[in-house]
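In: Sequence and predicted structure below; questions after.
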Amino acid sequence: MWTRKHKKKISLFFLPPYTPQHNPDEYLNNDLKRNVNRKHIPLTKSELQGNLKSYLRTLQNNPEHIKRLFQAKEVKYAA
């Protein structure tokens, strides 16, 4: 198993079944929901897709923004 082979390099944290406050993905999801349509409210599915791709490109070019999502006390374990 990969985890056993690399146990000196990693730490595993087991979370309860549904704890969004401890899930780093939820911080990214919330950021995306808050910001994806900030510049332009979509009226069609293709506009929504365009907004999404544009915002994801912005995130891709801004690793510091992603790092800040991991500064919350509840998800620092994942940083």
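Out: Looks like it arrived, so ask away.

In: all contacts plus neighbour counts: C-alpha atoms, from now on.
Out: OK.

In: Might you calculate how far the lengthiest helix in the chain sits from the centre of the chain?
Out: Assignment by DSSP state H gives helix 45-60 as the longest helix of the chain. Remark: helix 45-60 is offset 15 Å from the chain centroid, using Cα atoms, centre = their mean, to the nearest Å.

In: hold the first one in mind and look at this next one:
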Amino acid sequence: MPYAPQSNPDEYLNRDFKTQLRSANRCRTRDGLLGKAAAFMQFLISNTEWVKSYLQHDSVLYAA
């Protein structure tokens, strides 16, 4: 399925997640990748404003 945040708003989170996993310190092991993924999810838990920003896009406002 193509990238289509207008049809599937969770694509905004997926984009940020994948970008974080591909960022500067690339992981060479499965455990390293899992750790990086868990760190990003912890970041989201502690940064509610970041999560709210996913819901502020024009294509998502219809759900408010």
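Out: Right, received. Where do you want to start? Note that the coordinates shown come from a computational prediction; the quantities given were computed from them, not determined experimentally.

In: quick one on the thing from earlier: what range does the next helix-or-strand element following the longest helix of structure 1 cover in structure 2?
Out: Proceeding C-terminally, helix 45-60 of structure 1 gives way to helix 63-69 as the next helix or strand, assigned by DSSP states H and E. Aligned by TM-score structural alignment, helix 63-69 of structure 1 falls on residues 48-54 of structure 2.

In: quick revisit: now for the longest helix of structure 1, which elements pack on it?
Out: Using 3 or more Cα pairs under 8 Å, 6 or more residues apart in numbering; DSSP states H and E, no helix or strand is in contact with helix 45-60 of structure 1.

In: Measure the mean distance from that helix to structure 2 post-superposition.
Out: Here the mean offset of helix 45-60 of structure 1 against structure 2 after fitting is 0.4 Å, by mean Cα distance after the TM-score superposition for structure 1.
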